[in-house]
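>>> Let's see this in three dimensions:
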Amino acid sequence: MATTTTTAVTTTPTPDGAGTPAIRRRQRLLFLRNAKAMTGLVIIGVFAVLAVIGPWIAPMDPDALSSDVLSPPSAAHWLGTDHLGKDILSQIMVGTRGVMIVGFTAGILATVIGVLVGVTAGYIGGAGDEALSALSNVFLVIPQLPLIIVIAGQLPSAGGLTVAAVIAVTGWAWGARVLRAQTLSLRRRDFVEAARANGERTWRILTAEILPNLTAIIAAGFVGTVTFAVISQITLAFIGVTSVSDWNWGTILFWAQQNQALARGAWWWFAPAGLCIALLGMGLTLVNFGIDEFVNPRLRSTGLHARELRRRGIRPRIGFTPVVHEAEEGRR
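As a prediction, this is how the structure comes out:
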């Protein structure tokens, strides 16, 4: 009967950075070497650049009328026009800025609040931990999207920053809970106890000893919040809750739906905006997958040796952890 042999055993570095310098160096480069993460970063980078320069390079004013009413893509209008002759490509270029500003503003604010509350609660313990945990539990059960709809409906002039602030205020609790749990597991580690015994200040222990070990988790929470913020803003614009005069991808879909673009066969009116939403969502998801492979030791080991596994005809599966000799690691 045929048997399968495992190559050898290697040591997986612990969260506090144990392991040889070569292994630590390889792990720092793993995220950038990950094909999923790099593809996602490229997609997000393209949209970020478009958000900065889009209004300047747009072929025309997105509100400018023309005689080419409901015209399909052509040399004059690369993505066609709407029912008033407005250029769809210009609307998408100008609207990208609003989508990116809301998404990343909400992600940054929610991440900062979650880090402050979660790490502080996990490290100080006692009554402070109980109070901050209770605060997190309160915000954890607040329905985000209905609250955003109510606030945006009561503030007709509410812009993207208002929506981002509401998403951040209501969206930090889950990340704070995860960070608190991880901080509880780190605060009694030997390297933290050694820093405390050496008389290090609390802020120094938090910033230099604990936060570096939470980087991947913080990044994953940030990406998740950005994704939710982008979807929320587009949803609010599509249902007409926010101002329909401020261009973003949801506004384009709102006007297309209001004027029955699908029934008229004007696919160019809604398809480009939908494709942009799908691409940005895919980019954020791929980055999240890359972070997950960096955090999870099993996925990290598979990612490090993906090419070698493919060369040997081995298919990784759930529960599979490929390992190699440290001597073989050194030859690479």
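>>> contacts, neighbours, all on C-alpha from now
OK.
>>> In terms of helices and strands, where is the residue positioned nearest the centre of the chain?
In the chain, the centroid-proximal residue (CA atoms, centre = their mean) is residue 223; its distance is 1.7 Å. Taking DSSP states H and E as the definition, residue 223 sits inside helix 215-238.
>>> And that helix, what does it pack against?
helix 88-124, helix 160-171, helix 173-186, helix 249-258, helix 267-295 (3 or more CA pairs under 8 Å, 6 or more residues apart in numbering; DSSP states H and E).
>>> Could you work out which of those helices reaches nearest to residue 138?
helix 173-186 (8.4 Å; CA to CA).
>>> what residues does that closest one touch?
Here helix 173-186 makes contact (CA atoms under 8 Å, 6 or more residues apart in numbering) with 111, 113-115, 117-123, 133, 136-137, 139-140, 192, 210, 214, 217-218, 221.
>>> repeat that for 7 Å
Here helix 173-186 makes contact (CA atoms under 7 Å, 6 or more residues apart in numbering) with 114-115, 117-119, 121-123, 136, 139-140, 210, 221.
>>> What are the buried residues along it?
173, 174, 175, 176, 177, 178, 179, 180, 182, 183, 184, 186 (16 or more other CA atoms under 10 Å).
>>> next one: the helix or strand following that helix to chain centre, how far?
Downstream of helix 173-186, the next assigned helix or strand under DSSP H and E is helix 190-197. Remark: helix 190-197 is offset 33 Å from the chain centroid, using CA atoms, centre = their mean, to the nearest Å.
>>> Second chain to compare with the first, below:
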Amino acid sequence: MASPLFRSADLVRNRPLFFGLALLGTICLLAVIGPLVVDPTGARVGATIPRQPPSAEHLLGTDGQGRDMLTVLIHALPNTLKIGFAAGLISLSVGVTLGLLAGFIGGIIDTTIRLASDVMMTIPGIAILVLVAANVREMTVELMAIIVAALSWMVATRTIRAQTLSLRERGYIQVARLNGSTGLKLVFVEVLPNLLPFIAASFVITVSGAMLATIGLEALGLGPQNDLTLGMTIYWAQFYGAILRGMWWWWGPPILVISAIFVGLMLIAMGLDAFVNKRLGGNT
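Prediction:
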């Protein structure tokens, strides 16, 4: 039968998972509270004197367009996280659904889904992302999340399919079949709860990949033009030559925040990997 996903003792002993959740939780809390307490007018073009270094008045300085960088950073963070988590959630939902169908039903459905995921994984996703993003009339945060999600569902599909193939042969599944459990009841009551650790790990990996693809597109100038994001902040910094001018406060803080997000995701992935391996060793 299914066991609880996490116990408090497991979380305390799993230091990478604990510190990863703490770091990412702090960043998400800042993304929620920050825009509520920081006036967005400072993020408008011409709001203040441009190209000012950090000072008591502007803690992170101002960019070449006269925007306060601290205000830009705080109001860009929610959109960056929204794209990453939305893309991760969409692609994970597709991947889990297809993985369960392929692994549990098998046959022609399994073959079709497996071939589709294999073919999609051989196609250079960044090339398709650039092509699509370059031909969209107006890129928005929501549209960008959908575009990235459309090309990042394969990993979750393969992972869930492999684990479903393994679980459907377990003894407790056979006992459940003999007790009359079939179809959706068998999937949701017996199979899905035991896949939760793998789904959580797949979500973290998917979010990491989605954010990496998003920031890559934004660094090329293909991100949302009318919404603040960390990637577009870096793009405008390189577009206006902030590196050559020595304006480190323009591109440095966004890179640090992005690095902190990826460190948090990496620690969570490490912690979940250790947890999943433990379950694999002890689950029967």
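>>> Can you pull the TM-score for these?
In this superposition the chains share a TM-score of 0.91, using TM-score structural alignment, normalised by the length of the second structure; 281 aligned residues with a CA RMSD of 2.3 Å.
>>> Out of the buried residues of helix 173-186 of the first structure, the closest to residue 280 of the first structure would be?
The closest of the buried residues of helix 173-186 of the first structure to residue 280 of the first structure turns out to be residue 175 (CA to CA; 21.9 Å).
>>> which one of the contacts of helix 173-186 of the first structure is nearest residue 44 of the first structure?
For these, the nearest to residue 44 of the first structure is residue 221 (16.5 Å; CA to CA).
>>> Please spell out which residues along stretch 125-132 of the second structure are buried.
Going by 16+ other CA under 10 Å, stretch 125-132 of the second structure has these buried residues: 125, 129, 130.
>>> Can you name the residues that contact whichever residue in the second structure pairs up with the residue nearest to the centre of the first structure?
Aligning on TM-score structural alignment places residue 223 of the first structure opposite residue 204 in the second structure. Residue 204 of the second structure sits next to 265, 269 when contact means CA under 7 Å, 6+ apart.
>>> any idea how far residue 109 of the first structure is from the residue mapped onto residue 58 of the second structure from the first structure?
For residue 58 of the second structure, the aligned residue in the first structure is residue 77 (criterion: TM-score structural alignment). For residue 77 of the first structure, the distance to residue 109 of the first structure equals 38 Å [CA to CA, to the nearest Å].
>>> what does residue 263 of the first structure give?
Distance of residue 263 of the first structure to residue 109 of the first structure, given as CA to CA: 41 Å.
>>> Which one's more surrounded, those two?
residue 109 (19 against 9; other CA atoms under 10 Å).
>>> That one: what's it in contact with?
Going by CA under 7 Å, 6+ apart, residue 109 of the first structure touches residue 168.
>>> What lines up with it in the second structure?
Per TM-score structural alignment, residue 109 of the first structure is aligned with residue 90.
>>> ok, now which ones touch the nearest residue to residue 245 of the first structure once chain neighbours are set aside?
Nearest in space to residue 245 of the first structure, with sequence neighbours left out and distances taken as CA to CA, 6 or more residues apart in numbering, is residue 251 at 7.8 Å. By CA under 7 Å, 6+ apart, the residues touching residue 251 of the first structure are 237, 238, 244.
>>> Which of the residues you listed sits closest to residue 156 of the first structure?
Comparing the contacts of residue 251 of the first structure against residue 156 of the first structure with CA to CA places residue 244 closest, at 10.3 Å.
>>> helix/strand/coil for that closest one?
coil (DSSP: H, G, I helix; E, B strand; the rest coil).
>>> what's the answer for residue 17 of the first structure, then?
What three-state DSSP gives for residue 17 of the first structure is coil.
>>> Now do the contacts for it.
Residue 17 of the first structure touches nothing, counting by CA under 7 Å, 6+ apart.
>>> so what's the closest residue to residue 94 of the second structure other than its chain neighbours up against?
In space, residue 94 of the second structure comes closest to residue 153 once its chain neighbours are excluded; the distance is 6.3 Å by CA to CA, 6+ apart. Counting by CA under 7 Å, 6+ apart, residue 153 of the second structure touches 91, 92, 94, 95.
>>> Same check for the residues you listed, but in the first structure.
Counting by both residues aligned by TM-score structural alignment, their matches' CA atoms under 7 Å, the contacts of residue 153 of the second structure that remain in contact in the first structure are 91, 92, 94, 95.
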